[in-house]
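In: got a predicted model here, sequence first, then my questions.
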Amino acid sequence: MVRNLLAGAYAGKLAAVNPGYSDVEGVPCFATLSELSFQPEQVIFAVADTRIEAAIEDAIRAGMRSCVIYSALVLENDTAPPLVERVRRRLTAAGVLACGGNGMGYYNFIHGIHACGFDTRQHRGSGNVVLLSQSGAGMSGILDVEERLDFSLAVSPGQELTVSLEDYLDYALDQPETRVVGTFLETSRAPGRFIAALEKARRRRIPVVAVKTGRTPMSRELARSHSGALSGTDSVYDALFEKFGVYRAHDMDDMVTALIMHAQPHPVGPGGLVTLHDSGGERQLLIDLAEAAQVPLTALAPQSISALEALLDPGLPAVNPLDAWSAGGPEYHKIMKECFAVLLRDPGAALGAVVHDRGPGGSLYPIYLDYLWCGHKASGKPVFLVAATQGVGADPQVLESTRAGLPVMDGVSAFLRGVKAVLDYRDFLLLPDPEPPLPLGGRARQWQQRLASGATPDELEAMKCLADFGIPVVAMRRCSNEDEVLSAAEELGYPVVLKTAQAGMLHKSDVDGVRIRISNSQALCDAYADLAHRLGAHVTVSVYVPDPAVEMFLGMRSDAQFGPVVIMGFGGIHAEVLGDTVCLLPPFDADTAARLLNRLRLRPLLEGVRGAPAVDVTGFCRVAAAFSQLAVALGEVVQELDINPVRVRPDGCQAVDALIIPRRNTGAATPEPE
C-alpha cells in the first residue's frame, strides 16, 4: 500500500500508523493517529474487522474527512445491527466520505493518489479512461493488465458505505481528462442519481461502457451475498442503457475493446467499416461476422472502385472488405498501403482496419503498421490493426501504436463488437434530446387521485383513462341484463365483442369470458346466456375491430429501482408465449418507439405478409408515445397497466382491452374523473 502511494508521487503529506515500525518504505510511522503533526484528510484502514470500529473512532477524533476500508466488515457471532451497518452509520454521522468496505480502494492518477493495497503495474500517469467497478477484481483485472489503456481514475467502491458508484461517476464526468467511462455494475444503489449522471454523460458526449451482472437468477443471488447488492430487473437496465446511449458489454474483454476504441483520439464520422486483408478466407469470415454483429460494411463509391482496379492484380475484385494480396511480388507492400488509403478516402468510410495474422511469438510485422499510418494520414479517420485471432506473447509495437492513436486489437469478433459500440454511440449523439414529461393537466390529476385509492377500476373505467391520455379506444358499454346487451349492440352496430365484467376477473380469457365477432342478436343472446350462467350477469359490449389487423401489446410496470417502465411488443398470444417485446423508460417519442419496434423478431408482420396489407405503424408508435406519458403521469399510483391488444389496422389503431392494477389494491371505489 505504501509503495503504491509512493509510486503515485502524491505531493501531500504521508504517514503510516503502526506501533511496530519507525518507518515504512521511508515514510515515517507513528504508534497512534493522535501522534500525527497534521490533520489527516484521508485514512486508509488496513486492519482486521475486530479492530475497525476502534480505529475509525481514533481517526474521527484526529479529524479524518475521508477513508478507504479494504476489509469485508463481517464478524463471526456479530450482534444486531451488523458491523457493516454500524460502520456506515458512524461514518455518515461524522460526515466521512468512505471508499469501501470490502473493496480494493482507488487510483486517482490526476492527483497521484494510488490508494490500493495490492500489487499493480507501473503506470504512465494520468490518461483519459475512467474505470468504476463494483467488482474489485474487475478493477484490478483490467487496470493491472491492460497497458493499452491509460486511466485518469479507477475505483473499487465495495459496499459504498457513504460514497456510491453514482457519486464517483458524477465526479468523473466533471473532470476534463475524462473521455470514456467503463463500469462493472452489479446494481445501482442510488437509481435517481444514476439516471442524473447518465444524463450528464449524454449532455457532455462522454460514452459509458457497462458490464452489468445479474442476467440470471443465480447471478442476482450471488450479487446480494457478494456486496449486499440487489441486482434489479435486467430488462429495465437494458432500457436505461438504451435511453442514455450506454453500451452494455458482453464481458470484460468486450468492455476493454470498447474502451480502447472510444479512447482513441480520432472522431468517427458518417458511414461504415472498411477493412484490408491479405487472406481471402479471413475476408469472407469477417463479412459473416460483421453481419452477425450488425456492423455496416461500406459499399464503395464508383471512384474508389476505379482507383482500386488500377492498383489490384488481375482477378482481385475491387470491393470492401478488400483482399489486396494476390501473387505478392516486390510491389505488394506498396499496393496494400495505397489500397488502404483508397478505402479510407471513400466518402462512406467511417473507420478502417487492417486485418492480419500475427507473426511468430505474437510479433507484429512493421509493414502492417505502415499501412495504418498511410490510411490515417490520407483520411484523418480512425484506423485499427486487428489480429485475426487472440495472440500470445507481447510486442512493444502494440503499445507504441495504440498510444500513438492507432490501436492494435486482438480478435475479429471482439473488434467488431467494439465497432458496433462506437458506431451506435455516434448515431446516439445524433438523436434529439429525450422526450420530456408533459405538464400534468386536470384530468391526469383526477386519475392520480382516483387510482391512489387503491381500488381496481373495471375495464370500462380503464378504457376511459386511456382515452383521457389521447389513446384511441373502442366504443364500449357496461350491461347487466339481456335487454341492455341487445340495446348496446344495436347502438354500437354489429359485429360486437362480449366480455365478462364480473369483479375480480382481471384476465377474462383465462375463464373463457370473451366472445368476439358476434354478428347478430340471436348469437349475442346465446353468448350472454352462457357468460351470465357461468361467470355472472355483468358484461361489456364493445365494437369489434375487424381484420385485417395486427395485435400489439403495451404494458406498464412499476420497477422497484427506476419507477415506471413500458413494455412494447406483439400482443395476444405473441406477448404471452413468444415474449417478443422490448422494454423502454418513459417518456419517449414516436420515433424512439419506431426504432425499438424494429428490433422485434415479428416486425415484418406489420408490413404485411402473404397478401395481408401493411398496417399503420406510425399510428401505433404515436399511441405508444402517448402511453409512455400516461406511464409517467400515473407511475406513482399504478403498479401495472396493460393494453392487450391494441389492434392495428391499415387505417389506424385502437385499444380493445385494458387492465389497471393500482399500487394498493384495497379501498373503496371513488367516482370516475368526469
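Out: Received it, and whenever you're ready, just let me know what you need.
In: contacts and neighbour counts: CA atoms only from here.
Out: Noted.
In: S413 sits in which helix or strand?
Out: Counting by DSSP states H and E, the element that carries S413 is helix 412-429.
In: pretty sure R478 contacts A537?
Out: No: using C-alpha atoms under 8 Å, R478 makes no contact with A537, being 10.7 Å away.
In: using the three-state scheme, assign the closest residue to S22 other than its chain neighbours.
Out: Leaving out its chain neighbours, the residue that sits closest to S22 by C-alpha to C-alpha, 6 or more residues apart in numbering is C29, at 4.9 Å. Classification of C29 by DSSP: H, G, I helix; E, B strand; the rest coil places it in strand.
In: and if you look at M218?
Out: Assignment for M218 (three-state DSSP): helix.
In: give me the number of residues near it?
Out: Neighbourhood size, M218 [other C-alpha atoms under 10 Å]: 9.
In: which residues of the stretch 201-350 of the chain fall in helices?
Out: For the stretch 201-350 of the chain, helices defined by DSSP state H, counting those that start in this stretch occupy the ranges 217-227, 234-244, 252-263, 280-292, 302-311, 332-345.
In: what's the angle between the helix holding S413 and helix 252-263?
Out: Orientation of helix 412-429 against helix 252-263 (axes from the mean of the first three to the mean of the last three C-alpha atoms, to 10 degrees) gives an angle of 50 degrees.
In: next, the angle from helix 412-429 to helix 280-292.
Out: 40 degrees.
In: ok, residues contacting helix 412-429?
Out: 202, 205, 207, 245-247, 253-254, 257-258, 261-262, 268-269, 272-273, 286, 289-290, 293-295, 355, 386-389, 409 (C-alpha atoms under 8 Å, 6 or more residues apart in numbering).
In: got the buried residues for it?
Out: Residues of helix 412-429 classed as buried by neighbour count (16 or more other C-alpha atoms under 10 Å): 412-423, 425-426, 428-429.
In: swap in stretch 10-23?
Out: Across stretch 10-23, burial judged by 16+ other C-alpha under 10 Å covers Y10, A15, A16, V17.
In: second structure follows, compare the two:
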Amino acid sequence: MDLIESSHNHMSSHDHLTPLPLDIMTHPLQSMLNPGTIAVVGASPKPGSFGGAVLANLAQHFRGKVCAVNPQYKEINGYACYPDLQALPEKPDCVCIAVPSRAVPDVLLQAADCAIPSAIIFSSGFAETGTPEGIALQNRIAEIARTRGIRVLGPNCTGIVNVRSGASCNILPSVKLLPLVPGDVGLVGQSGALGYVVFQAMHRGVGFSHLISTGNSSDVDIADLIDYLIDDPHTKVIATLFESVPDGPRLRAALQRAFEAGKPVVVYKIGVTQSGQKAALSHSGMLAGDAATYQALFARTGAIQVDCFEALLETAVFFARSGTPTMDSGVGIISGSGGSVVMAADKADTYGISLPEPQPETAAALRQRLPAFASFANPADITAESIRDEGMYEECVEIFAADTGFAGIVILMPSAHGEPAIRRAQGISELAGRLEKPLSLVWMNEWYEGIGSRVYDQSTTLAVFRSLDRCMSAYRLWFEYGRKRRELANQETLGHTSDPTEGFDQQAATGQARDYLQGFSPGACLTETQTRHLLQIWGIVCNEEALCTSPGQAAESASRMGYPVVAKIQAPDIQHKSDVGGVKLALQDEQAVRKAYVDILNSVSGLDLPNGIQGISIQKMIEPGVEMFVGTRLDPAFGPTIVYGFGGTLVEVLKDVAVSLAPVSAQEVRRNLDGLKMRKLLDGVRGAKPCDIEHFAQQVARVSEMAAALAGEITEIDINPIVLHNKGGVAIDGLVVRSEA
C-alpha cells in the first residue's frame, strides 16, 4: 500500500443516489428538500449562468426527473426544454427559479397556478439591496407565498443539496465536483458561501445529510429548516450558522422542539452587533446586547453554541457520534507524547473538564501492557513505543474505556509515520464502533492531511478535532447538554419559573402595576421614587425613603429615620444620579442633610431638565454588603431579557453579569451566578460572612416575572444596587422606562 492512504470512492455521480420516497415524511417542506421531480426556470446552456450551474449539478448527482424551462431553447444539455411551467408534461415537486428579479413574481404566480408546492429562488436584487424597489419585490414574493400556499426558499440563496437523493438544486458550479458523502449532520444557514465551505469537508470524507441556504428568508427561514431536520431520520445533529432571524419566537420554538426531541442543534451566530444598545437608558440596555440575548436564547432552549467558525463542524460531528452523556464529567486522555499530555491537562482545566485518576484495576492493566517508563495517570503517556507497537493505542483505549470514571475517551495523535499509521487509524476507527463510550481523536500534527488523517476523517464511529481547545470545549458543551437533558427527563422544564411567594398574588400585582403605569406618558422614565413604588407592588424589598421638597422637610425625615442617611436627586431626566453630583452619602446630622440638599440642587442647576425636579429623596443608609444588579430590557426579537450579577457604580466596567430570557427560575439564576468571575465574593472573603444568594435569586426571579407580565407596558427595568447581606438584601436605587406605545 502506498504511504498516502487511498481515498474511499465516494459517490461522484449517480452511485447509490436514490431519492427518498416522498411518503417517508409528511413535513410541508418535503417537496422542496427531498423532491422527486425538479423544474429549472431560467435554465441555460451559457457558462456561468445560475440556471446552467443548477442543471449541471443535477445532471451529476440527481437520479430524479429534471425539466428545463426557457422559451428560447428546445433542449439544453440533454434535457428537454419547455417554454413555461404550464407546458411541462407533469407537475414538479419543486421549481428552481433563476430569472431576473423583476420576473420572479410572475414565475412564482405561474408555479402557484400549477399547484407546484415549493420553489427555490436564486435570483438577487431584493431586500438585500436596501432599495425600495428590492424591498417591494421581496414583499410581493412573501405575499404570494402566504396567500397562494407555495413554500419559498430565498430569494438570494445558493439553494440546497440533499446528499442521499442527490437533489443538488444549487447555483455553486463546483457542487458537481463534490463526492457526495452521506452523513448525519444537516447544515443550514443564511450564507450560502460559508455553509458551502463547511460542506466541502466531504472532499476529505466527512459526511452530511443536507446543505440548505435560506438567503433572504422571505418565507422559509432557519426555524423552518430546523423544524424539518428534527423529523429527518437521516439527520442526527443540526449545524446552523446565521446572522439574524425574521421571527424570534419561531426560532425559540424550533430550538426547544429539537431539544425535547433529543436532536442537538449546534449554532455559530455571526453578525452580532451592539446597535440595539445605542438608545438604551439603563445599565441593562448596555449589558444585554444582541450577543448576550442570543446566548440566553441558546442556553434556555438547549442549543449548543460554539464561539468560532472552525468549531461548528467538529462539534456537530462529535455530538452525532457521542449521543447524550450519562455522567456529569470525567474524560480519559491517552497520548504517545509526554508534552501533549501536559497540554491536555492544561486545556482540560481551562474548560472545567475533570480528568479522574484511573481506577486501580485500570492502572494495573496499563502497567501490564506499557513499558515501565510510561505514565499510568490520566492523561496517560503511552510513550513513543506506540509508534513501533501498532496495537498499543487500541489496547490502551480499551483499558481506559472499561474505567467507569470516564464518560468519554480522547486520543491525542501527534504522529503520522509511514504505513503503520494507516493501519493504526483503521484499527482505532473499528474499535470506536465497538465501544459503548464515545471516542474522539485530536489530530495534533500540522500536516493536516498527513498519513492516516483521511481514515479518521472518513470514520463514521469517532469524532476528529484539529484543535485541543475545540475538543475540550466540545466536551464541556456535551456535559452541559447532558445535564439539561436529564433535567428535562426529571420534568424540570427549561425556563420554568419559580412559584410565587406564598401570599403573593401575581395577577393582582400585574393589574395594580398596569393601573399605576397609566399615569405616565409613553417613553417616560420613572424616577427612583416612582420605580420604588412599582417594585414594591411586586414584592421587591426596597429601602425606606421620603421624598422631600425643602431642606427642613429633608432634615425632619432624616431625624425620623435615624442617621446616617443618603440624599438623592429625583428628576425624570436624570437616570444616573451619581454621574451629575446628585447623590450625597453618609450624612450624619441635620446640618449635613440641609447642606446636601442645597449642594445637590446646585450641582444639577445647569442641566437641561425639561420634566423638572420632583425633590430630594432621603433614604436610610444601608449597612455595607455585596452590591448586586438586576435589570431587564425588551428585546425586539425575543421579548424581555433579564440581566443580573455584580453591580454598583462599576457595573458597566466589570460587566460581570449573566443574561437570561424572562421569566427565569431561581434555580437558573443560582446556576448562572456560579459562572461569574467574582462569584467567590458571595461566599464571603477576608472574614466577611456569606451572602444570602437564595434571597437574590428569588428577587431576580420576581423581577423577571414582572418584566414578562408587563412586557407591553415597560421596556427597561434597572435596579442598582441590591445590597446583599448575610440574611436578605435591599434594593437601593432603580429606574423603569415606559414603553413607547
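Out: Received, thanks. Since we're looking at a predicted model, the values are computed, not measured.
In: so where does the closest residue to G391 of structure 2 other than its chain neighbours fall, helix or strand?
Out: Using C-alpha to C-alpha, 6+ apart and skipping the chain neighbours, the partner closest in space to G391 of structure 2 is R424 (7.1 Å). Using DSSP H and E, R424 of structure 2 sits in helix 418-434.
In: S244 of structure 2 -> structure 1?
Out: Correspondence of S244 of structure 2 to structure 1, assessed by TM-score structural alignment: T187.
In: also V626 of structure 2?
Out: Using TM-score structural alignment, V626 of structure 2 pairs with V550 in structure 1.
In: which residues does its match contact?
Out: So, once contact is read as C-alpha under 8 Å, 6+ apart, V550 of structure 1 ends up touching L605, L606, V615, R647, V648, R649.
In: doesn't the fifth one fall inside a strand?
Out: Yes: using three-state DSSP, the secondary structure at V648 of structure 1 is a strand.
In: I figured it hits A549, correct?
Out: Yes: applying C-alpha under 8 Å, one finds V648 of structure 1 in contact with A549, separated by 5.2 Å.
In: name the residues contacting each of these two.
Out: Joint contacts of V648 of structure 1 and A549 (C-alpha under 8 Å, 6+ apart) are V615.
In: which residue is the nearest non-sequential neighbour of L488 of structure 2?
Out: Of all residues beyond its chain neighbours, the one nearest L488 of structure 2 is L494 (7.0 Å), with distances taken as C-alpha to C-alpha, 6+ apart.
In: same question for T389 of structure 1.
Out: Nearest to T389 of structure 1 is G411, by C-alpha to C-alpha, 6+ apart, at 4.6 Å.
In: what about that neighbour, distance to T257 of structure 1?
Out: Using C-alpha to C-alpha, to the nearest Å, one obtains 10 Å as the distance from G411 of structure 1 to T257 of structure 1.
In: those two: who's more crowded?
Out: T257 (25 against 16).
In: what residue of structure 2 matches up with that one?
Out: Using TM-score structural alignment, the partner of T257 of structure 1 in structure 2 is E314.
In: what of R204 of structure 1?
Out: When structure 2 is aligned by TM-score structural alignment, R204 of structure 1 is paired with A261.
In: run a quick neighbour tally on the residue lying closest to G608 of structure 1 once chain neighbours are set aside.
Out: Closest residue to G608 of structure 1 apart from its sequence neighbours, by C-alpha to C-alpha, 6+ apart: A614 at 4.4 Å. Residues near A614 of structure 1, counting by other C-alpha under 10 Å, number 19.
In: A614 of structure 1 against V648, yeah?
Out: No: if you go by C-alpha under 8 Å, A614 of structure 1 and V648 don't touch, sitting 9.7 Å apart.
In: separation between whatever residue of structure 2 lines up with A475 of structure 1 and T527 of structure 2?
Out: For A475 of structure 1, the aligned residue in structure 2 is E544 (criterion: TM-score structural alignment). E544 of structure 2 sits 15 Å away from T527 of structure 2, going by C-alpha to C-alpha.
In: more neighbours: which of the two?
Out: Legend: neighbour count by other C-alpha under 10 Å for E544 of structure 2 and T527, higher for T527 (23 against 15).
In: what about the counterpart of R603 of structure 1 in structure 2, how many residues close to it?
Out: Structural alignment (TM-score structural alignment) places R603 of structure 1 against R679 in structure 2. A count of nearby residues for R679 of structure 2, using other C-alpha under 10 Å, gives 15.
In: return the residues in contact with R679 of structure 2.
Out: L673.
In: would you mind measuring the gap between the ends of stretch 267-278 of structure 1?
Out: Taking C-alpha to C-alpha, stretch 267-278 of structure 1 runs 27 Å from one end to the other.
In: wait, I meant stretch 126-144 of structure 1
Out: Stretch 126-144 of structure 1: ends 14 Å apart by C-alpha to C-alpha.
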